[in-house]
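Novice: Quick one, structure for this:
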Amino acid sequence: MFNSRLGCSSISFRHQDLATALRTIAGLGFDEIDLGALPGVCDHVPYELTLDAVAAVAAEVAASGLRVRSVNGDIGDLNAVLDGGQQAARERHLEALLTLTAATGARALVLPCGALGHEPVQNLEADLDLIAAQLTHAGQRAAGFGVELWTESLHFLRFCWNLERAELLAQRLAGSGVGIVMDFSHIVAAGEDPLEYLKRHEGRISHVHLRDAVPGNINLSIGNGNADFAAGLNALAAGGYTGHFSLELETRDVTHDERPAAAAKAASFITDLI
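Specialist: Model prediction:
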């Protein structure tokens, strides 16, 4: 029904419990999801991720028949300076998320590009160095689980919120094996140009999130903002991108009852462009 490279993030239906969201997504005709595991944003995955919880989530996903492309998680502010106990707690959370990523058959775990907020904890260079080091370490851990590590950068609400910071982080991650997730809505919300973003991240994009935006607002349905998806997807194809796309429709311009129809409409529109 939709292009096989186009999936739907469970975050699109975060108001539903996981089993219901999976049924909704499958019922719309999608074959693939990104699994939201972001505390406070999407509670489809418990924050206290015990082995029993991992098994329960993996079983629900398997029962749905949907493939998982990535797990979208968070292990805390990557530019925070941690003491030994805090770092140990982060390691345990990372291991749990990687266990879930492997258990669901996902290709990658996605982590953010720093804290919620744009102000440095130390200073710009030190914070970027710390974020890159934490992501590189997480990528090394991921390899042990047979999965990849990606980071969503730029992200309008996070430390690497604009083209400059996203490029500086990408430079620090060169050669690390950490992939980059491009999100149209965050780029547009930051007042930046997706085509310029692609020029600066040529050959580095591992996955693409799709949602519309205007400057300052990331929460719009596709077609209700300023994102030029046709130009962006053409540029991705011209640059040799062969990865997948996911509708991450954390939108606030439709009601919950309207979400399934809005997701189907967006999927048909994007399918015609891929």
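Novice: Going by C-alpha atoms from here, please, whenever you check contacts or count neighbours.
Specialist: Will do.
Novice: What is the three-state secondary structure of the nearest residue to residue 205 once chain neighbours are set aside?
Specialist: Once flanking residues are discounted, residue 205 sits nearest to residue 180: 5.0 Å by C-alpha to C-alpha, 6 or more residues apart in numbering. Counting by DSSP: H, G, I helix; E, B strand; the rest coil, the backbone at residue 180 sits in strand.
Novice: how about residue 180, what does it touch?
Specialist: 150-153, 170, 204-207 (C-alpha atoms under 8 Å, 6 or more residues apart in numbering).
Novice: To compare against the first, here's the next sequence to fold:
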Amino acid sequence: MTTKSGIRIAAAPISWGVCEVPGWGRVLEPATVLGEMAELGVRATELGPPGYLPGEPGPLRALLAGHELALVGGFLAVPLHTDTDAALRAAGESAAQLAAAGGEVLVLAAATGLDGYDTRPALDSPQWRTLVRTAERIAAAAAEHGLRTVLHPHVGTQVESGEEIERFLADSAVPLCLDTGHLLVGGTDPVELAKRHPERIGHVHLKDVRGDLADEVRAGRIGYAAAVGEGLYAPLGEGDVDIESMVHFVRQAGYDGWYVLEQDTALGESSRDDQPREHTRRSLAWLSGIVEPYQGDRE
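Specialist: Reported below is the predicted structural model:
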């Protein structure tokens, strides 16, 4: 893809409630999710959790092509601080699949090894060194498949807080996925982080956040999954993240990669099936108002 005068916009199944966490919520069919992406004018997507879309490259390519969607990359949350061999195996399988289906980036998160994102143990120094070393080895292995690897600071993982992010940046050469929502919920201003480390931005996830609920999550008064169910993430421009400043800054700093609309959603039994589509439509409309999106002409 080429950038031309605008920005490259992609989507992700998590914006439709498709998540790897057990019991997260109702899961819509791939045909519905990919079809609504295409109807909204989106031309690329991240992969979604393992098993949601076909694992074999041929069927995956065919499914995406049927909706005129390219593959940007995929999210992989694995423990990096314990079993390095298991993490490398999982990452190798994911990288091979992504590369064969036309993906560009492996979005890596330092999972705790526990289900969900509500609890995380503290790491000792040897575990932290293992985490950093494993991330570096995964990045090298993914590069053999032609993929870039970014580390995604994520709520409920071993790299969440501002202190952990700065420590990782000091100890590792792996760039970051700048996720505006997870950063804010974790206590980091995404604009200030981008300004401190513009050269380390390797990928961007766009979310807007209700600050009141983010405060509740940080204070431990509500779990992350419950907060998502209560509407932690709002359509772009309707929350408390200064996304406009962040987008303008990273563009001026030379970032020309993807901007992925990746707004975590959980669909309960009473949730409307059209809510994800409507929220994504509003986000796209708002984004179009601050910068010209460029979504077409795949190479």
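Novice: how much space is there between the residue nearest to residue 205 of the first structure and residue 169 of the first structure?
Specialist: Counting by C-alpha to C-alpha, to the nearest Å, the gap between residue 180 of the first structure and residue 169 of the first structure amounts to 10 Å.
Novice: same deal with residue 123 of the first structure?
Specialist: Distance, residue 123 of the first structure to residue 169 of the first structure, using C-alpha to C-alpha: 14 Å.
Novice: And whichever residue in the second structure pairs up with residue 21 of the first structure, how far from residue 277 of the second structure?
Specialist: Alignment note (TM-score structural alignment): residue 21 of the first structure maps to residue 33 of the second structure. Distance of residue 33 of the second structure to residue 277 of the second structure, given as C-alpha to C-alpha: 9 Å.
Novice: What are the neighbouring residues in contact with the nearest residue to residue 48 of the second structure once chain neighbours are set aside?
Specialist: With sequence-adjacent residues excluded and distances taken as C-alpha to C-alpha, 6+ apart, residue 48 of the second structure is closest to residue 13, at 5.4 Å. The contact partners of residue 13 of the second structure, by C-alpha under 8 Å, 6+ apart, come to 19, 33, 45-48, 262.
Novice: do residue 82 of the second structure as well
Specialist: 127, 130-131.
Novice: 7 Å instead, please
Specialist: Contacts for residue 82 of the second structure (C-alpha atoms under 7 Å, 6 or more residues apart in numbering) come out as residue 127.
Novice: quick one, strands of the second structure?
Specialist: Secondary structure of the second structure by DSSP state E: the strands cover 7-11, 44-46, 70-79, 105-111, 148-151, 176-179, 201-206, 208-209, 233-234, 258-261, 293-294.
Novice: Just the residues contacting the third one, thanks.
Specialist: This points to strand 70-79 of the second structure. By C-alpha under 7 Å, 6+ apart, the residues outside strand 70-79 of the second structure that reach it are 43-48, 64, 87, 98, 101-113.
Novice: Format the contacts of residue 13 of the second structure as CSV; extra columns: neighbour count and distance to residue 243 of the second structure.
Specialist: Output for the contacts of residue 13 of the second structure, formatted as CSV (neighbours: other C-alpha atoms under 10 Å; distance: C-alpha to C-alpha, whole Å):
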residue, neighbour count, distance to residue 243 of the second structure
19, 21, 24
33, 21, 25
45, 25, 20
46, 26, 20
47, 25, 24
48, 20, 23
262, 25, 13
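Novice: State the pair within these that is farthest apart.
Specialist: Among the contacts of residue 13 of the second structure, the pair separated by the greatest distance (C-alpha to C-alpha) is 19 and 45, at 14.5 Å.
Novice: Among residue 123 and residue 169 of the first structure, which residue is more densely surrounded?
Specialist: residue 169 (21 against 11; other C-alpha atoms under 10 Å).
Novice: That one and residue 181 of the first structure, how far apart?
Specialist: 13 Å.
Novice: one step back: the residue nearest to residue 48 of the second structure matches what in the first structure?
Specialist: By TM-score structural alignment, residue 13 of the second structure lines up with residue 10.
Novice: just checking, residue 210 of the first structure touches residue 184?
Specialist: Yes: counting by C-alpha atoms under 7 Å, residue 184 is a contact partner of residue 210 of the first structure at 5.8 Å.
Novice: so how far is residue 218 of the second structure from the counterpart of the residue nearest to residue 205 of the first structure in the second structure?
Specialist: Per TM-score structural alignment, the equivalent position to residue 180 of the first structure in the second structure is residue 176. Going from residue 176 of the second structure to residue 218 of the second structure by C-alpha to C-alpha gives 21 Å.
Novice: now the corresponding residue of the second structure for residue 207 of the first structure: how far from residue 179 of the second structure?
Specialist: Alignment note (TM-score structural alignment): residue 207 of the first structure maps to residue 203 of the second structure. The gap separating residue 203 of the second structure from residue 179 of the second structure is 8 Å, by C-alpha to C-alpha.
Novice: Equivalent analysis for residue 162 of the second structure, please.
Specialist: Residue 162 of the second structure sits at a distance of 13 Å from residue 179 of the second structure (criterion: C-alpha to C-alpha).
Novice: out of these two, which sits in the more crowded spot?
Specialist: Comparing residue 162 of the second structure with residue 179 by neighbour count (other C-alpha under 10 Å), the higher total belongs to residue 179, at 23 against 17.
Novice: any idea how far residue 108 of the second structure is from the more buried one?
Specialist: For residue 179 of the second structure relative to residue 108 of the second structure (C-alpha to C-alpha), the value is 12 Å.
Novice: and what of residue 141 of the second structure?
Specialist: Taken as C-alpha to C-alpha, the span from residue 141 of the second structure to residue 108 of the second structure is 13 Å.
Novice: All good on my end, thank you.
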